[in-house]
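Trainee: sequence first, then the predicted structure:
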Amino acid sequence: MDYEHVREVDPAVADALSGEVTRQNETLAMIASENHVSEAVLEAQGSALTNKYAEGYPGKRYYGGCQYADDVENLAIERAKELWGAEHVNVQPHSGTQANQAVYFAMLDPGDKILSMELSHGGHLSHGHPANFTGQLYEVESYEVDPETGYIDYEELHAMAEEFEPDIVVSGYSAYPRTVDWERIQAAADAVDALHLADIAHITGLVAGGAHPSPVGIADFVTGSTHKTIRAGRGGIVMCDEQYAEDIDKAVFPGGQGGPLMHNIAGKAVGFKEALDPSFEEYAAQTVRNAKALADRLQEHGFSLVSEGTDNHLVLVDLRPSHPDTTGGDAEEALEETGIVLNANTVPGETRSAFNPSGIRIGTPALTTRGFDEEDLRVVADCIKQVVDAPEDEDVKAEAEATVAELCDANPLYE
């Protein structure tokens, strides 16, 4: 990837792009919401569809010249239906947040009630945080994980629903390492005649690959990102039964956005085709196996894990018991210096600021894409332990950096 045409026009941007390729090749991407797409997806997203406005939907556009845009969007829709078994799919949202926005705008009025997980316990900004539009437009009540186990307390959630009487219950999380029981959350919603939105942004690929139960056919609406565990074009998706199709489509366009990003939809179509290959099921399963291996080794090293392990692609570490003087920000910074890139994250019962919290969130989707296996993740866990134990020791960091370099060389990304 030399970006020769960019370099002719803008050497400064070309340098930054080339530098980013080098950075990804030479570091371990362990932010749980990140992955590495194929060169085919990269080509699709950088295609001539960048030039095309295609407001509306296939066969019902507000511009001419959309025959190939229609072809690409229809392919993305049909492949998504096959992957997740949904009756209706809208692939136009620019992000998972805008996918959620479409559901809210289609189904709720300002002032209606949302019951969703507290952000510091694993929820997401778009589920009702005061800084987000959801927290400003709707009345929000938050449920939490059990402080002792780190698991969702479904009985407590049900009781909260009966007391709060929400218009919609939101499930699906950005930092919850356990399997979600969609049916129990649906039962809580049904008990108060509420709708149920399952946001699978983090686990779209795990669901598609059969490594996590699916909420499709259980929840009224399923939203997600298309670039995390699914490795497709960057953006969002909404899935629902046919009875809600017209309302959802209107809420996406013209309700929430104008022209779709057709080049991103092309990336979605290509990524979905890759995910339909039988090999993707093994990828999803390996992603989970890698996370479990990472979790087990970190526990052997004395780290405290929220819920004491993982069922999916991420591990959430609470540093307070093992490293009370080390913040998530301290750990993130020291690890990035060695080539291990992850993020500081709040943990249940957070006692520090969200800007420099007490935990770190570690994901395995990108490393699994590179070909890492369980033994590789155990080696990575060893490096994390060494660095977090001595974040200012340059010799320790140099040793970890050398190990990271060996792992990267053995598992090349973009040649």
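Mentor: Thanks, I have it. Because the structure is predicted, anything quoted here is derived from the model rather than measured.

Trainee: CA only for contacts and neighbour counts going forward, please
Mentor: Will do.

Trainee: can you give me the end-to-end span of stretch 207-214?
Mentor: 6 Å (CA to CA, to the nearest Å).

Trainee: what sits up against that stretch?
Mentor: Under the criterion CA atoms under 8 Å, 6 or more residues apart in numbering, residues 83-84, 179-180, 182, 203, 206, 230, 275, 280-285, 288, 312 lie in contact with stretch 207-214.

Trainee: can you rerun that using 6 Å?
Mentor: Defining contact as CA atoms under 6 Å, 6 or more residues apart in numbering, one finds that stretch 207-214 is touched by 83, 84, 206, 281, 284, 285.

Trainee: among those, which one sits closest to residue 196?
Mentor: residue 84 (17.2 Å; CA to CA).

Trainee: returning to that earlier point: the contacts of stretch 207-214 into a markdown table, with extra columns for distance to residue 306?
Mentor: Shown next, in a markdown table, are the contacts of stretch 207-214 (distance: CA to CA, whole Å):
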| residue | distance to residue 306 |
| --- | --- |
| 83 | 31 |
| 84 | 29 |
| 206 | 20 |
| 281 | 27 |
| 284 | 22 |
| 285 | 21 |
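
Trainee: in strands, which of the residues you listed fall?
Mentor: Residues of these located in strands (DSSP state E): none.

Trainee: nearest to residue 328 among the residues you listed?
Mentor: residue 206 (26.7 Å).

Trainee: ok, and here's another one to check against it:
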Amino acid sequence: MHQPAIPHLQAQDPDVAGLVEAEARRQFEKIRLIASENYVSPAVLEATGSVLTNKYSEGYAGRRYYEGQQNVDPLETLAIERAKALFGVEHANVQPYSGSPANLAVYMAFLQPGDTFMGMALPMGGHLTHGAPVSVTGKWFNPVRYGVRADTGRVDLDEVRDLALKERPKLIWCGGTAIPRIIDFPAFAEIAREVGAVLAADVAHIAGLIAGGAHPSPVGYADAISTTTHKTLRGPRGAMIMSTEEHAKAIDKAVFPGLQGGPHDHTTAAIAVALKEAAQPSFAAYARQIVANAQALAAALVERGYDLVSGGTDNHLILIDLTSKGIGGKPAAQALDRAGIELNYNTVPFDPRKPFDPSGLRLGTSSITTRGLTETQMPQLAAWIDEAVQAASKADEGVLARVAGQVRELLAAYPMPGWAATP
């Protein structure tokens, strides 16, 4: 049953309640390897579903446009102070609705329409909001995109510097959505200083690893840091922007009134809870285990003949190039889902296939680490992935069903925050 329980929902709208329970069971029974997903604690769930969803709080603490902020103001202040303490930053804004609006606020704080900026190209591991042609960031500004080397799968910072010197961007993004290696924040900062650009770090995927000391921090190098609050940070679906005090006013004005009205106070409360959880010693151990699991899984996949972009991983994320396996990422991902292993198909650098039918798979180890899996289970997981990919090539549904059953048997021993099977 769902935890916290949902008796009122079950009584008033059994259709929705049934879907909620079905989704909870699905999350319990599948190995969830989508790199942007996780399991939040029951405390985060309770905060997200609290009566704070009833409140409207346009503005900032002490400067609201609605009355009745006696509890919201200290709540938002608490979330801000916890973010500042956890990440060691001078300023934090916890109001952005999600990662893309947070990134848009960074643009609004530092650029005018038509200005030049640099970001990692989407097919190379960047995010839509780093200047992809289909994104408003690629339409409203002048994006200059960098990528990775074909031989290493890693960013060539000498090439980034040459490009920056040629294009003279006002803003440079580092970070992305499919980067399996450590981001060299000091090197990016040196390039940004040389060309007089603002450096923005998008750490949405690795924020929890940074908080837990398992990845270097951009603090002291980046002028602005954007992040979602879910993924490795294990909080609700929200976002934050952190910065030096010098840029605090510009960022706050960009978030409100620049891009949005009232914040979602129930999400703010859940962010505050997640930040408190991430400040505990156990979270640092969790962050280290995420990386250990990813590296063990990567090694096991390489042993089975899988080609990994950059050859491995330094964080939670693994990017597989299936070209040598003779199958596209999309049919492989769909088959793996039927086998009880959830991940996403993904473009790989220099991918000859179309984005909606790419050559790769992207996976991450945050969720399975929350469930308690360790390096011990990673060879078995790699074996199941291999079996499912081979079965997909042969349209062997029997193998997929067998693997799904074995996955359910394994996960039955690992509790899931937010749901428990009834006796």
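Mentor: Happy to help now that I have it. These numbers were taken from a predicted model, which means no experiment stands behind them.

Trainee: what segments of the stretch 1-150 of the first structure are strands?
Mentor: For the stretch 1-150 of the first structure, strands defined by DSSP state E, counting those that start in this stretch occupy the ranges 28-29, 56-57, 60-61, 88-90, 113-117, 139-143.

Trainee: and the fourth one, what does it pack onto?
Mentor: Read it as strand 88-90 of the first structure. The contact analysis (3 or more CA pairs under 6 Å, 6 or more residues apart in numbering; DSSP states H and E) places strand 88-90 of the first structure against strand 236-240.

Trainee: against the second structure, where does the strand it packs on fall?
Mentor: Aligned using TM-score structural alignment, strand 236-240 of the first structure spans residues 239-243 in the second structure.

Trainee: tell me roughly how far the matching stretch lies from the first structure on average.
Mentor: Its aligned residues in the first structure lie a mean 0.5 Å from stretch 239-243 of the second structure after superposition (mean CA distance after the TM-score superposition for the first structure).

Trainee: quick one: that stretch to chain centroid distance?
Mentor: Counting by CA atoms, centre = their mean, to the nearest Å, stretch 239-243 of the second structure is centred 14 Å from the centre of its parent chain.

Trainee: in stretch 163-177 of the second structure, what counts as buried?
Mentor: 163, 164, 168, 169, 170, 171, 172, 173, 174, 175, 176, 177 (16 or more other CA atoms under 10 Å).

Trainee: so of these, which ones are in strands?
Mentor: Per DSSP E, those map to strands at 171, 172, 173, 174, 175.

Trainee: residue in the first structure matching the third one?
Mentor: This means residue 173 of the second structure. Checking TM-score structural alignment: residue 173 of the second structure goes with residue 170.

Trainee: how about its match, what does it touch?
Mentor: For residue 170 of the first structure, the contact set (CA under 6 Å, 6+ apart) comprises 116, 196, 197, 198.

Trainee: kindly recompute the last result at 10 Å.
Mentor: 100, 114-117, 123, 127-128, 142, 185-186, 189, 195-199, 219, 221-222 (CA atoms under 10 Å, 6 or more residues apart in numbering).

Trainee: next one: residue 105 of the second structure
Mentor: If you count contacts by CA under 10 Å, 6+ apart, then residue 105 of the second structure has 96, 99, 111, 226, 241, 250-256, 258-260 around it.

Trainee: any idea what sits nearest the residue mapped onto residue 139 of the first structure from the second structure, other than its immediate chain neighbours?
Mentor: Using TM-score structural alignment as the criterion, the counterpart of residue 139 of the first structure in the second structure is residue 142. Spatial nearest neighbour of residue 142 of the second structure, chain neighbours left out: residue 116 (4.5 Å); criterion: CA to CA, 6 or more residues apart in numbering.

Trainee: can you report how many residues neighbour the one you found?
Mentor: By the criterion of other CA atoms under 10 Å, residue 116 of the second structure has 17 neighbours.

Trainee: to which residue of the first structure is residue 121 of the second structure aligned?
Mentor: In the first structure, residue 121 of the second structure lands on residue 118 (TM-score structural alignment).

Trainee: apologies, that question was intended for residue 71 of the second structure.
Mentor: So, by TM-score structural alignment, residue 71 of the second structure is matched to residue 68.

Trainee: list the contacts of the match of residue 121 of the second structure.
Mentor: 124-125, 127-129, 140-145, 173, 348.

Trainee: apply 8 Å and report the result again.
Mentor: Contact analysis of residue 118 of the first structure by CA under 8 Å, 6+ apart lists 124, 142, 143, 144.

Trainee: just the buried ones among the residues you listed, please.
Mentor: 124, 142, 143, 144.

Trainee: residues touching the aligned residue in the first structure for residue 333 of the second structure, list them.
Mentor: Matched across to the first structure, residue 333 of the second structure falls on residue 332, judged by TM-score structural alignment. Residues counted as contacts of residue 332 of the first structure (CA under 8 Å, 6+ apart) are 341, 342, 343, 344, 360.

Trainee: what's the mean distance for the host helix or strand of residue 332 of the first structure versus the second structure?
Mentor: With elements taken from DSSP states H and E, the one containing residue 332 of the first structure is helix 328-338. When the second structure is overlaid, helix 328-338 of the first structure sits 0.5 Å from its aligned residues on average, using mean CA distance after the TM-score superposition for the first structure.

Trainee: show residues contacting stretch 313-321 of the second structure.
Mentor: Residues contacting stretch 313-321 of the second structure (CA under 8 Å, 6+ apart): 35, 178-182, 206, 209, 214-215, 290-291, 293-295, 298, 306-309, 312, 346, 348, 359-366.

Trainee: again, 7 Å this time
Mentor: 35, 180-182, 290-291, 294-295, 298, 306-309, 312, 348, 359-366 (CA atoms under 7 Å, 6 or more residues apart in numbering).

Trainee: counterpart of the helix or strand hosting residue 291 of the second structure in the first structure, which residues?
Mentor: Residue 291 of the second structure belongs to helix 281-303 when assigned by DSSP H and E. Under TM-score structural alignment, helix 281-303 of the second structure corresponds to residues 278-300 of the first structure.

Trainee: quick revisit: now, which of the contacts of stretch 313-321 of the second structure lie within helices?
Mentor: 290, 291, 294, 295, 298, 366 (DSSP state H).

Trainee: what do we get in the second structure for residue 57 of the first structure?
Mentor: Match for residue 57 of the first structure (TM-score structural alignment): residue 60.

Trainee: show me where the stretch 301-415 of the first structure has its strands.
Mentor: Using DSSP E, counting those that start in this stretch, the strands of the stretch 301-415 of the first structure run over 304-305, 314-318, 340-341, 343-345, 359-363.

Trainee: let me have the ones you listed in a markdown table, adding distance to residue 327 of the first structure as columns.
Mentor: As requested, those are exported to a markdown table (distance: least, CA to CA, whole Å):
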| stretch | distance to residue 327 of the first structure |
| --- | --- |
| strand 304-305 | 14 |
| strand 314-318 | 9 |
| strand 340-341 | 16 |
| strand 343-345 | 8 |
| strand 359-363 | 7 |
